[in-house]
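Trainee: Okay, here's the prediction I keep looking at, along with the sequence it came from:
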Amino acid sequence: YIDLSSSISFDEKQNGLIYAADINSFGIIMIEILTGRRPLNGYNFDAEL
């Protein structure tokens, strides 16, 4: 048995960041479900700067 709650920090700023990341992740998953493809699919990430 591993108690995962023991590794969670209860800092308010960090919890706000975790909440924002959860909202972002939910949005990405919804885009994938609604469009049937991954976000930024076909985008060239290897472009020269």
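Mentor: Right, received. Where do you want to start?

Trainee: When you work out contacts or count neighbours from here on, use the C-alpha atoms and nothing else.
Mentor: OK.

Trainee: Tell me who's in contact with R38.
Mentor: 31-32 (Cα atoms under 8 Å, 6 or more residues apart in numbering).

Trainee: then this one, side by side with the first:
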Amino acid sequence: MENRVATSAARRDRSRRERLRGAGFRPGKIWHPDTRLPAFAGDCRRFGRP
């Protein structure tokens, strides 16, 4: 029973990490935007304009 619970928790964690990475985030101490993605530079330019 404990093994199934651990597997279920691991599956949820993996799914959450995949969703965050898919949204353009990468892990650190906290999840933050992945500055290595090409779209990041475009977003910075777009958000930086008045």
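Mentor: Good, I have the coordinates. Not measured: the values here are computed from a predicted model.

Trainee: Tell me how the two chains score on TM-score.
Mentor: Their TM-score after superposition, calculated using TM-score structural alignment, normalised by the length of structure 1, is reported as 0.51; 29 aligned residues with a Cα RMSD of 1.6 Å.

Trainee: all helices of structure 2, in order?
Mentor: Using DSSP state H, the helices assigned to structure 2 run over residues 2-22, 38-48.

Trainee: Quick check: which of the ones you listed has the most neighbours on average?
Mentor: Highest mean neighbour count among the helices of structure 2 (mean count of other Cα atoms under 10 Å): helix 2-22, with a mean of 12.

Trainee: Mean deviation, it versus structure 1?
Mentor: Taking mean Cα distance after the TM-score superposition for structure 1, the mean distance separating helix 2-22 of structure 2 from the aligned residues in structure 1 is 0.4 Å.

Trainee: tell me, that helix lands on which residues of structure 1?
Mentor: Correspondence between helix 2-22 of structure 2 and structure 1 is established over residues 13-33, with TM-score structural alignment as the criterion.

Trainee: re the thing from before, tabulate the helices of structure 2 (TSV), appending distance to H32 of structure 2.
Mentor: Converted to TSV, the helices of structure 2 look like this (distance: least, Cα to Cα, whole Å):
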stretch	distance to H32 of structure 2
helix 2-22	9
helix 38-48	12
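
Trainee: Minimum distance to G28 of structure 2: which of the ones you listed has it?
Mentor: helix 2-22 (11.9 Å; Cα to Cα).

Trainee: from the chain's centre, how far out does the closest one sit?
Mentor: Remark: helix 2-22 of structure 2 is offset 13 Å from the chain centroid, using Cα atoms, centre = their mean, to the nearest Å.
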